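Trainee: Below are the sequence and a predicted model for it; my questions follow.
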Amino acid sequence: MRRTNILKTAIVGMLEELVAIICAFILPRMILTYFGSDYNGIIASVTQFIGCVALLKSGIGMATKAALYSPLYNHDVDKISGIMSATMKFLRKVALIF
């Protein structure tokens, strides 16, 4: 049971990455063809801004998920609250930077 869940999760993750790579190659060309360079520039700027935010978050989402596995399984409300509080404090700092 556990092995099949891990396998399913890995396959879905790889498919997600594959779709993202394909979209990264196809979409810019389609945007340039159908909308022109103005819209392509706007989209590139927004994408770069989102990339900066992702850099500042520095994987906090995955770390939070990993930290929450055990407390959620054990129904430990105090630990869950502490993890969520620490995550919110960090994300507020990131928001202040921007």
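Mentor: Cool, got the structure. Numbers count the residues shown, from 1 in each chain.
Trainee: okay, CA-based contacts and neighbour counts for the rest of this
Mentor: Will do.
Trainee: list the buried ones in the one helix or strand residue 52 maps to?
Mentor: Using DSSP states H and E, residue 52 falls within helix 37-57. Using 16 or more other Cα atoms under 10 Å as the test for burial, helix 37-57 gives 40, 56.
Trainee: Centre of the chain to stretch 26-36, how far?
Mentor: Here stretch 26-36 is found 25 Å from its chain centre; the criterion is Cα atoms, centre = their mean, to the nearest Å.
Trainee: here comes the other one, which I'd like you to weigh against the first:
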Amino acid sequence: MRKKKLAYNTISSLILQITTIICGFILPKLILSNFGSDVNGLVNSITQFLQIFAFLDMGVGAVFQSSLYKPLADNDLIKLSEIYVSGQKFFTRLAEILLGYVIILIVSYPFFANQDFEFIYTATLIAAMSISSFAQYYFGMSNGLFLTADQRGYIQYNTQIITLILNTVSSYFLIKIGASIHVVKLVTSFIYLARPLALKIYVNKNYSINKKNRIYWRTN
């Protein structure tokens, strides 16, 4: 079983990397050629500002994942419950902090961005692009790390592959029919929103988590 999981994880990870590279070439080129360098630069700047927030993790994600190995191996459900609940609380708090960070960006960043864009234009674009980041911390982070610790990282990799492909295809068609960058990025956020929700559903279904997010049993 472990060999199968290792094979699944390895193959899924490789496919994810290839998919990420391909989509990474297609989307920026589409945005640049259809919306121009100014909009492309604005999107990249907002993306970078949102990515800065990831540093607030401060390595807790890696600690959370590594702390799950032993109780998973021992099938120590009490310890698993304690670690999972603590991790979920931490990432939920990060999601709340991210929300405040996004509000600050919405209020302040438009004044420093390219002056060719109106305040509402930049502010609404930030809001549209931040939805998936918030969902990742609020729903997906702890569940993704939990599955990786249980050698089921392929579940997370496969959902990433699917959402990357869906996002690239939908963005291509939206751009080709003349949709605004706001619509494109809003649809992107909702597609990526499905990823953490899918992980949450999977963990709840396979690990029987109650309303307090306490794990009662593992599936094989």
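Mentor: Perfect, thanks for sending it. Bear in mind the structure is a predicted one, so any value in this text is a computation, not a measurement.
Trainee: Tell me how they score on TM after superposing.
Mentor: Comparison of the two superposed chains (TM-score structural alignment, normalised by the length of structure 1) gives a TM-score of 0.68, and 98 aligned residues with a Cα RMSD of 3.0 Å.
Trainee: mean offset of the helix holding residue 52 of structure 1 relative to structure 2 (after superposition)
Mentor: When structure 2 is superposed, helix 37-57 of structure 1 averages 2.0 Å from its matched positions, counting by mean Cα distance after the TM-score superposition for structure 1.
Trainee: packing partners for that helix?
Mentor: If you count contacts as 3 or more Cα pairs under 8 Å, 6 or more residues apart in numbering; DSSP states H and E, helix 37-57 of structure 1 packs onto helix 2-34, helix 77-97.
Trainee: will you turn those into TSV that also has mean neighbour count?
Mentor: What follows is the helices and strands packed on helix 37-57 of structure 1, written out as TSV (neighbours: other Cα atoms under 10 Å):
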stretch	mean neighbour count
helix 2-34	11
helix 77-97	13
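Trainee: mind putting these in JSON lines, distance to residue 58 of structure 1 included?
Mentor: JSON lines is the format used below for the helices and strands packed on helix 37-57 of structure 1 (distance: least, Cα to Cα, whole Å):
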{"stretch": "helix 2-34", "distance to residue 58 of structure 1": "18"}
{"stretch": "helix 77-97", "distance to residue 58 of structure 1": "10"}
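Trainee: what comes into contact with the very next helix or strand once past the helix holding residue 52 of structure 1?
Mentor: Using DSSP H and E, the helix or strand that directly follows helix 37-57 of structure 1 along the chain is helix 60-74. Outside of helix 60-74 of structure 1, the residues within contact range by Cα atoms under 8 Å, 6 or more residues apart in numbering are 77, 79, 80, 83, 84, 87.
Trainee: gap between the last one and residue 51 of structure 1?
Mentor: Distance, residue 87 of structure 1 to residue 51 of structure 1, using Cα to Cα, to the nearest Å: 19 Å.
Trainee: what does the fourth one give?
Mentor: Between residue 83 of structure 1 and residue 51 of structure 1 the distance is 25 Å, computed by Cα to Cα.
Trainee: same check, this time on the third one
Mentor: Using Cα to Cα, residue 80 of structure 1 is found at 28 Å from residue 51 of structure 1.
Trainee: The first one now?
Mentor: Here the distance between residue 77 of structure 1 and residue 51 of structure 1 works out to 33 Å (Cα to Cα).
Trainee: Equivalent analysis for the fifth one, please.
Mentor: Taking Cα to Cα as the measure, residue 84 of structure 1 and residue 51 of structure 1 are separated by 23 Å.
Trainee: just residue 59 of structure 1 next, same as before
Mentor: According to Cα to Cα, residue 59 of structure 1 stands 12 Å off from residue 51 of structure 1.
Trainee: Then residue 96 of structure 1?
Mentor: Residue 96 of structure 1 is 17 Å from residue 51 of structure 1, by Cα to Cα.
Trainee: With residue 97 of structure 1 instead?
Mentor: Relative to residue 51 of structure 1, residue 97 of structure 1 is positioned 14 Å away (criterion: Cα to Cα).
Trainee: With residue 17 of structure 1 instead?
Mentor: Using Cα to Cα, residue 17 of structure 1 is found at 16 Å from residue 51 of structure 1.
Trainee: What of residue 4 of structure 1?
Mentor: 33 Å.
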